[in-house]
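Participant: Next input, structure requested:
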Amino acid sequence: MDSGFKLAFSGLAIALTFVAFVPYIFSILSGATKPHVFSWVIWGTTTSIVFFAQVEAKGGIGAWPIGVSGAIAVFIAFLAFVKRSDISITKTDWVFFLSALASLPFWYLTSNPLWAVVVLTTVDLLGFGPTIRKAYDAPHQENILFFTLFMARNVFALLALETYSLTTVLFPLSVSIACLILLIFIGYRRREVRA
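Facilitator: Below you'll find the model as predicted:
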């Protein structure tokens, strides 16, 4: 595919990242949303490490949207801390965080970023568990637009990759599929709850 298309897809993915996150950030600043600080530390850490792994695996401009997303997630963690949002930290939170950090020795010992991406993708996908549980109980409380934008963002990030390998593709493809499954599940539960 032409490099101009790749740049356009990367630009679209970055734009969708901002479209998804900017309203969320404003809701934090206004006090309407109180995110869990440690969740965002974990997501910021995992996404940032995946970005560096994709860069090493020659993902090129297709890695940029993941890097932007990682930076924004770290910023949200900072806002959550400053605004004194939910700062309670459970044992499960520590397990997720330590799992994310465990990816670094895998990468170092194997000299292969794939192992870091596999661990981080697994941790990120496990993070969908509580959202799926919540969507089952209260499907109308989930933001369909947010997950639709993130699914689209990851599709465009995939299209923008300069090199396709398991290392560069695994994270955005897995998150896209997880978002799609979640959207289908939310739609199904909303029809069920209404009936």
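
Participant: CA only for contacts and neighbour counts going forward, please
Facilitator: Will do.

Participant: For the longest helix seen in the chain, name the packing helices and strands.
Facilitator: Assignment by DSSP state H gives helix 166-194 as the longest helix of the chain. Helices and strands touching helix 166-194, by 3 or more CA pairs under 8 Å, 6 or more residues apart in numbering; DSSP states H and E, are helix 37-56, helix 113-126, helix 128-137, helix 144-160.

Participant: Pipe those helices into a markdown table and attach mean neighbour count and distance to Ile76 per row.
Facilitator: Converted to a markdown table, those look like this (neighbours: other CA atoms under 10 Å; distance: least, CA to CA, whole Å):
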| stretch | mean neighbour count | distance to Ile76 |
| --- | --- | --- |
| helix 37-56 | 23 | 7 |
| helix 113-126 | 21 | 17 |
| helix 128-137 | 14 | 18 |
| helix 144-160 | 22 | 15 |
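
Participant: doesn't Ser10 make contact with Phe156?
Facilitator: Yes. Assessed by CA atoms under 8 Å, Phe156 is found in contact with Ser10 at 6.4 Å.

Participant: re the thing from before, wait, which of the helices and strands packed on helix 166-194 is closest to Asp86?
Facilitator: Across the helices and strands packed on helix 166-194, Asp86 has its closest neighbour in helix 37-56 (6.2 Å, CA to CA).

Participant: tilt between that closest one and helix 113-126?
Facilitator: 150 degrees (axes from the mean of the first three to the mean of the last three CA atoms, to 10 degrees).

Participant: I have a second one here; can you model it like the first so I can compare?
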Amino acid sequence: MKESIAIVAALLAIAGNLPYLFDIIKGRVKPHPYTWFVWSIVSCIVFFGQVVKGAGWGALPTGASEIFTIIIFLFSLKYGFKGITRTDTIFLVVALLGLIPWILTKDPTISVIIAVGIDLVAFAPTLRKTWLKPTSETPILYGSNVLRHILALFSLQTYNIATMLHSIAMITANTAMTGIILARKK
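Facilitator: Predicted coordinates:
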């Protein structure tokens, strides 16, 4: 049963990310390169932390999403948001400095906690951009991420901080992002 839920969640990651990629190419959305750069690093850390701490099939949605996170980051370099501010750069530096304690720790749980903190800091430039330009994002990706992370929680083989924290944080952040997009577009 958990395997099936993990597969559905991974397919949801694909289904949520493919339209986003097409929207990037068509110029409908403008991903913030700083956010997607940090997310590509953090998602990799979280994925391996989940694997090491026994997430089992529950790590599959994170792995599937990580592939798209890297692709979206690469696309953001050409098609992404160009109005980067000093505040965005400060958030990038803070997020990257957060990698230092992660590198120094050998504990997967502490690594995931640090990575989730970095992930949330990295969300700030995209939240700022979307607040100012709500049409620069689409709610489909972020809404599907909420559902994907809920399913990922149900598909975990082992429940602990390392396996659960990222999904809980992403449910919260993606719900907020979806709400901002929908409320500000009106």
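
Participant: Would you point out which residue is most central in the second structure?
Facilitator: Per CA atoms, centre = their mean, the C-alpha nearest to the average position across the second structure is that of Trp39, at 5.6 Å.

Participant: Which residue in the first structure aligns with that residue?
Facilitator: With TM-score structural alignment as the criterion, Trp39 of the second structure lines up with Trp43 in the first structure.

Participant: helix or strand for the residue lying closest to that match once chain neighbours are set aside, which one?
Facilitator: Leaving aside its sequence neighbours, Trp43 of the first structure sits nearest to Ala73 (CA to CA, 6 or more residues apart in numbering; 6.4 Å). Using DSSP states H and E, Ala73 of the first structure sits in helix 64-82.

Participant: packing partners for that helix?
Facilitator: Other elements packing on helix 64-82 of the first structure under the criterion 3+ CA pairs under 8 Å, 6+ apart are helix 3-29, helix 37-56, helix 144-160.

Participant: same thing but at 7 Å, please
Facilitator: helix 3-29, helix 37-56 (3 or more CA pairs under 7 Å, 6 or more residues apart in numbering; DSSP states H and E).

Participant: Those helices into CSV, with extra columns for distance to Phe97 of the first structure?
Facilitator: What follows is these, written out as CSV (distance: least, CA to CA, whole Å):
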stretch, distance to Phe97 of the first structure
helix 3-29, 22
helix 37-56, 5
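
Participant: Select, out of those helices, the one closest to Pro65 of the first structure.
Facilitator: Of those, nearest to Pro65 of the first structure by CA to CA is helix 3-29, at 4.9 Å.

Participant: That closest one to helix 144-160, inter-axis angle?
Facilitator: Using the same axes, to 10 degrees: helix 3-29 of the first structure against helix 144-160 is 150 degrees.

Participant: Show me what helix 3-29 of the first structure is packed up against.
Facilitator: For helix 3-29 of the first structure, the packing partners by 3+ CA pairs under 7 Å, 6+ apart are helix 64-82, helix 144-160.

Participant: Could you dump the ones you listed into JSON lines with distance to Ile186 of the first structure added?
Facilitator: Converted to JSON lines, those look like this (distance: least, CA to CA, whole Å):
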{"stretch": "helix 64-82", "distance to Ile186 of the first structure": "24"}
{"stretch": "helix 144-160", "distance to Ile186 of the first structure": "8"}
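
Participant: Those: which one's closest to Ser3 of the first structure?
Facilitator: Of all those, helix 144-160 comes closest under CA to CA, at 8.4 Å.

Participant: so that closest one aligns onto which residues of the second structure?
Facilitator: Using TM-score structural alignment, helix 144-160 of the first structure lines up with residues 139-155 of the second structure.

Participant: thinking again about what came up before, the inter-axis angle of the helix holding Ala73 of the first structure versus helix 3-29?
Facilitator: 10 degrees.

Participant: Mean per-residue distance, the helix or strand following helix 64-82 of the first structure versus the second structure.
Facilitator: Downstream of helix 64-82 of the first structure, the next assigned helix or strand under DSSP H and E is helix 91-110. With mean CA distance after the TM-score superposition for the first structure, helix 91-110 of the first structure departs from the second structure by a mean of 4.6 Å once superposed.

Participant: cool, stretch 146-156 of the first structure as well?
Facilitator: Mean deviation of stretch 146-156 of the first structure relative to the second structure after superposition (mean CA distance after the TM-score superposition for the first structure): 1.0 Å.

Participant: Specify, as a residue range, where stretch 111-121 of the first structure falls in the second structure.
Facilitator: The aligned range for stretch 111-121 of the first structure is 106-116, by TM-score structural alignment.

Participant: That's all I had, so thanks and see you.
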